[in-house]
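Peer 1: Sharing a model that was predicted from the sequence below.
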Amino acid sequence: MTKLDGCLCVCQYVRRSGGPFHLWLHGGDETARWEKLCCIDPTSWPDGDWRLIRSRSIAPLCMYGKKILMRTGRCVVFAVDTTGGRAPEILFRPDEHEVTAGEFEDTCYPTLGLYEESLVPVGRTVEEIVFSSPATRAWSDVLKWLPARTVSELSLVCREWRAMVTTDRFIRSHAVHASMLARSPRVRFVMDPVGGLPADIDRTDEVYDPDISAMPFVCSQPCHGLNVGSFSRGLDFVCNPGMDYHEKLPVPVDGGGDNINDIFYGRIALGYDEEEDDHVVVRLAYTEKNLETRSYKLRCLMRYVKRQEWSPLPTPPPPRPVASATPAYANGKIYWLVDRALTPPESTTSLTMCELVALDCHNAVACHYEIMQGPSCSAHGRGRVSVVRLQGALCVACSDRDANTIDVWTMKGNDDDDDNAAVWSIEYHIELAEHSPEYTSEKTTLMGVDPTNGRILLNTEQSLGYYDPKTGELETIYRVNRMCQEANDGSGALYDGRFCAVICQESLVAIRSRGIKLSG
């Protein structure tokens, strides 16, 4: 007996005479009856084939089309036609393979069968074994609310706790519950991603003033516990600054001989693919760029964080040129600003409107880019425009250099089926005139909103401060050390260092197999 084509099958034959083979099928329900599928008579087969196949144990394996795959006790696999009259097709003989030659003997018991691709474990999984203890489950409910650094330190208490906090089940639970608590944003400084040390702002002895001649780092907002960043030399990296883990991303190898221009801030983006349950890194590069003719060619590569190699997206490159501005991830999509300097004038509907390019990260490999209309920035051309995620919503910050203000627009009424139907409204109006020259609209970027009091964290790469949109007050929590150096003409010259500050998201996600642990 066996299962054939989803039905119960009985193969009936006389061993000594070697046939014929009668195959019967039963549907399985109460009204079903036994029906003869076919009768196979091996007497019509060539003698050589019959002597090879003849065995005390013959059973069908599966049926495809009008053919039935069968096996013998000697592990010979052959296919026969249900219509009969045709010689069998020998598919596998152990004596023809050096690995299996002479290892099988004729037996009444099956020694060969089919298998299905499956990740189903045999017995209990590691997570089931770890969480089988009531004490472990109780401690899990406690530890999932603690900060990631504290959980990492407590994992050294005993083997049971370490096994628990390193399971995917606990990491996912911790990411949800630890983020539910209203805490002020935790800020860390990212220095050289190879030799530098990330440091907390309350540990200023570990912070040094980087060389003013070096271009600043660019690091994204957190996305499911990870950040992605770039350095001016073309080095990209992904990190979990809260856990002091980082990984240098390999430089894509260009086989087309193009002149790649990687040095722009919008080239690297980080999202999350819900289908793959993995972070998505998207890298853009210009292979051709001419501001006079507004012609360009843009190449796009992507990779999952858990995988090794870059791969080109099967979708066409973005239909609009991407500006040199840090992208943002919100609502399951990555958003880039469109570069108006490369956009043909006839394709721009209004000089005050900005455009965004969006890539849906749900099954990112199969998705396409979308163009959506941004807010109307009346000061467009007199300031900077940036895209940022604030309190989970997509926002566009438009600065006015003359008034020294920043208007923050929030996208509301977003419809997943039609992003163009989104409505933009001003959420914040930031006035920096009273806080100049330390804070100006041209060099100030928004990092996040403190959920405990609603203040906005501002970053100038030289100062960090909380701005209260209700009162207009600004509290500086850190500023870089300033040194006065003597110039050639004898006058005092002010030297200002710069830093790259990032917000850490409570997460235990780490690049385990390839990650580099930093001290700090």
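Peer 2: In hand now; what should we look at?

Peer 1: make it CA atoms for all contacts and neighbour counts henceforth
Peer 2: Will do.

Peer 1: which stretch of helix or strand covers the closest residue to residue 149 other than its chain neighbours?
Peer 2: Counting by Cα to Cα, 6 or more residues apart in numbering, residue 149 lies nearest to residue 243, which is 6.4 Å off, once chain neighbours are set aside. Residue 243 is part of no helix or strand when elements are defined by DSSP states H and E.

Peer 1: burial count for residue 263?
Peer 2: 16 (other Cα atoms under 10 Å).

Peer 1: try residue 376
Peer 2: Other residues near residue 376 number 17, with proximity taken as other Cα under 10 Å.

Peer 1: which SS state does residue 172 fall under?
Peer 2: helix (DSSP: H, G, I helix; E, B strand; the rest coil).

Peer 1: repeat for residue 337
Peer 2: Here residue 337 is recorded as strand under three-state DSSP.

Peer 1: OK, contacts around the closest residue to it other than its chain neighbours?
Peer 2: Nearest residue to residue 337, sequence neighbours excluded (Cα to Cα, 6+ apart): residue 356, at 4.8 Å. Residues near residue 356 by Cα atoms under 8 Å, 6 or more residues apart in numbering: 335-338, 371-374.

Peer 1: buried subset of those residues?
Peer 2: The neighbour count (16 or more other Cα atoms under 10 Å) marks 335-338, 371-374 as buried among the contacts of residue 356.

Peer 1: Does the residue nearest to residue 337 lie in a helix or a strand, and which?
Peer 2: In the assignment (DSSP H and E), residue 356 maps to strand 353-360.

Peer 1: ok, and what's touching the helix or strand just after that strand?
Peer 2: For strand 353-360, the following helix or strand on the C-terminal side (DSSP H and E) is strand 369-376. Here strand 369-376 makes contact (Cα under 8 Å, 6+ apart) with 315, 317-320, 352-360, 396, 409, 419-420, 424-425.

Peer 1: In stretch 265-277, which residues are buried?
Peer 2: Burial within stretch 265-277, assessed by neighbour count using 16+ other Cα under 10 Å, is assigned to 265-273.

Peer 1: how long is it end to end?
Peer 2: 27 Å (Cα to Cα, to the nearest Å).

Peer 1: Residue 174 against residue 145, yeah?
Peer 2: Yes - Residue 174 lies in contact with residue 145 (Cα atoms under 8 Å); the separation is 6.6 Å.

Peer 1: of those two, who's got more company?
Peer 2: Neighbours per residue, other Cα under 10 Å: of residue 174 and residue 145, the larger number sits with residue 174, 26 against 19.

Peer 1: Could you count how many residues lie near the closest residue to the more buried one other than its chain neighbours?
Peer 2: Once flanking residues are discounted, residue 174 sits nearest to residue 144: 4.4 Å by Cα to Cα, 6+ apart. When neighbours are counted by other Cα under 10 Å, residue 144 registers 20.

Peer 1: let's bring in a second model and compare:
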Amino acid sequence: MIFSSPWRNAWSDVLKRLPARSVASLSHVCKDWHAVVKSDRFMQQHTLLHDANQNLLKVMLLEPYHGVFFPLQPMDEHQQPSSNRRVVCSSKPVHGLVVGSCIDWKGTSWDFICNPSVGYYKPISEEYDGEDGSFFPGRIGLGYDARTKKHVPVLLIYQERNFATRSYQLDCFVQLIDTSCHWTPISTPPRPAADMQPAYARGSICVVCSDDRANAMDIWTLEEGVDWLLGHRIELGDEYSSDETTPLALDPQGDWIFLNTGKELAYYYPRTRTLTTICPIGQRLDGMEVIPMFSKESLIRPY
């Protein structure tokens, strides 16, 4: 019924081409525009259009205590060095949504979901005591269930682990966004191979292997589900450590690899073997600690 009017269809065609923050502001102009913008059909059209037009990921800054976003800017006299808080975010947005984990200097940790393009932020789990060992890099991820059309956060928590024997007890939980605010336990995923991190690039599953002796990383790609091929080698030099570096995104043409070096976000260029830093991780802005956060245009605001 919302799109039965030719005028509303025309408004929809214009509005869906605008950035998410502009659309959110214009939704308050009148009831008709509000109805169009809040419809599932419009949100899907807006997301698909901007997903197709965005090749490079946009980076914003997040203050994780209060969920405040800032535009990316270089370090200046108003910024101070980072503290001991660790924040681990998902590698790429899913329809504009990003999940992450945060631990403060007291050892208290929590998980959150956000949409930086419209300033949306919400904790999605209770606080945990960091001393129990439940916090670790990459403990939370975000997927999408095409059958139910719901976004699905996945949370991994160690109940027990032994680094010497590589024995552990790991619990896995999922949550259906817009349906439930409770975590539901599911079967635990299999143990990964030692020193390998699974990742995704251009829809293909990849494995990242660290070469400690050369301080380098190899990205292997499973082509057509059959053969493993060495796609890229990242040579970090003396300034960065392969143990602390994580590939986050890969250019479709293979011209660059987006990295989290543990200290900074950076672009690595395989052809020239050079690395260009974008911003430090855990920096302070006007007294507030902020972290880099991926952003893609989207109007989705779950819960």
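Peer 2: Arrived safely, thanks for sending. The shown structure was predicted, so the numbers you read here are calculated from the model rather than taken from an experiment.

Peer 1: before we move on, the earlier item: now do the strand holding residue 356 of the first structure against strand 369-376, angle only.
Peer 2: 150 degrees (axes from the mean of the first three to the mean of the last three Cα atoms, to 10 degrees).

Peer 1: tell me which residues in strand 353-360 of the first structure are buried?
Peer 2: 354-360.

Peer 1: State the helix or strand in which residue 320 of the first structure lies.
Peer 2: With DSSP H and E as criterion, residue 320 of the first structure is part of no helix or strand.

Peer 1: how near is it to residue 297 of the first structure?
Peer 2: Distance, residue 320 of the first structure to residue 297 of the first structure, by Cα to Cα: 10 Å.

Peer 1: Who has more neighbours out of those two?
Peer 2: Each of residue 320 of the first structure and residue 297 has its neighbours counted (other Cα under 10 Å); residue 320 has more, 23 against 13.

Peer 1: So what's the gap between stretch 289-303 of the second structure and the chain middle?
Peer 2: Offset of stretch 289-303 of the second structure from its chain centre (Cα atoms, centre = their mean, to the nearest Å): 8 Å.

Peer 1: so what's the residue nearest the centre of the first structure closest to, chain neighbours aside?
Peer 2: Closest to where the C-alpha atoms of the first structure average out (Cα atoms, centre = their mean) is residue 279, at 1.5 Å. Excluding its sequence neighbours, the residue lying closest to residue 279 of the first structure (Cα to Cα, 6+ apart) is residue 272, at 4.3 Å.

Peer 1: thought that neighbour was touching residue 278?
Peer 2: Yes - applying Cα under 8 Å, one finds residue 272 of the first structure in contact with residue 278, separated by 6.0 Å.

Peer 1: And the longest strand that the second structure contains, what does it pack against?
Peer 2: The residue-count maximum for a strand in the second structure (DSSP state E) belongs to strand 150-162. Secondary-structure packing of strand 150-162 of the second structure (3 or more Cα pairs under 8 Å, 6 or more residues apart in numbering; DSSP states H and E): strand 140-145, strand 167-174.

Peer 1: any chance of the ones you listed in CSV, plus distance to residue 33 of the second structure?
Peer 2: Output for these, formatted as CSV (distance: least, Cα to Cα, whole Å):
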stretch, distance to residue 33 of the second structure
strand 140-145, 28
strand 167-174, 35
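
Peer 1: between these, which one is nearest to residue 101 of the second structure?
Peer 2: strand 140-145 (6.9 Å; Cα to Cα).

Peer 1: Which residues outside the closest one are in contact with it?
Peer 2: Contacts for strand 140-145 of the second structure (Cα under 8 Å, 6+ apart): 90, 94, 98-101, 111, 150-156.

Peer 1: Show the buried residues in the residues you listed.
Peer 2: Among the contacts of strand 140-145 of the second structure, those scoring as buried are 90, 94, 98-101, 111, 150-156 (criterion: 16+ other Cα under 10 Å).

Peer 1: What is the most widely separated pair among those?
Peer 2: The widest separation within those (Cα to Cα) is 20.8 Å, between 101 and 150.

Peer 1: related to what we said a few turns ago, could I get the buried residues of stretch 265-277 of the first structure as TSV with distance to residue 24 of the first structure?
Peer 2: Output for these, formatted as TSV (distance: Cα to Cα, whole Å):
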residue	distance to residue 24 of the first structure
265	69
266	66
267	64
268	62
269	60
270	57
271	55
272	52
273	48
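
Peer 1: hang on, the earlier thing: looking at the buried ones among the contacts of residue 356 of the first structure, spot the one nearest residue 59 of the first structure.
Peer 2: residue 335 (58.6 Å).

Peer 1: Against residue 179 of the first structure, how distant is the closest residue to the closest one other than its chain neighbours?
Peer 2: Leaving aside its sequence neighbours, residue 335 of the first structure sits nearest to residue 358 (Cα to Cα, 6+ apart; 4.6 Å). Look at residue 358 of the first structure and residue 179 of the first structure: by Cα to Cα, they are 26 Å apart.

Peer 1: now do residue 251 of the first structure
Peer 2: To residue 179 of the first structure, residue 251 of the first structure is 33 Å away according to Cα to Cα.

Peer 1: out of those two, which sits in the more crowded spot?
Peer 2: Neighbour totals were compared for residue 251 of the first structure and residue 179, and residue 179 leads with 15 against 11 (other Cα under 10 Å).

Peer 1: what's the closest non-adjacent residue to the more buried one?
Peer 2: Beyond its immediate neighbours in the sequence, the residue positioned closest to residue 179 of the first structure (Cα to Cα, 6+ apart) is residue 506, lying 6.5 Å away.

Peer 1: which one in the second structure is aligned with that neighbour?
Peer 2: Aligned counterpart of residue 506 of the first structure in the second structure: residue 297 (TM-score structural alignment).

Peer 1: same check, this time on residue 455 of the first structure
Peer 2: Under TM-score structural alignment, residue 455 of the first structure pairs with residue 256 in the second structure.

Peer 1: wait, doesn't that match sit right on residue 273?
Peer 2: No - using Cα under 8 Å, residue 256 of the second structure makes no contact with residue 273, being 9.9 Å away.

Peer 1: the more surrounded of these two?
Peer 2: The neighbour comparison of residue 256 of the second structure against residue 273 (other Cα under 10 Å) goes to residue 256, with 19 against 13.

Peer 1: Right, I'll leave it there.
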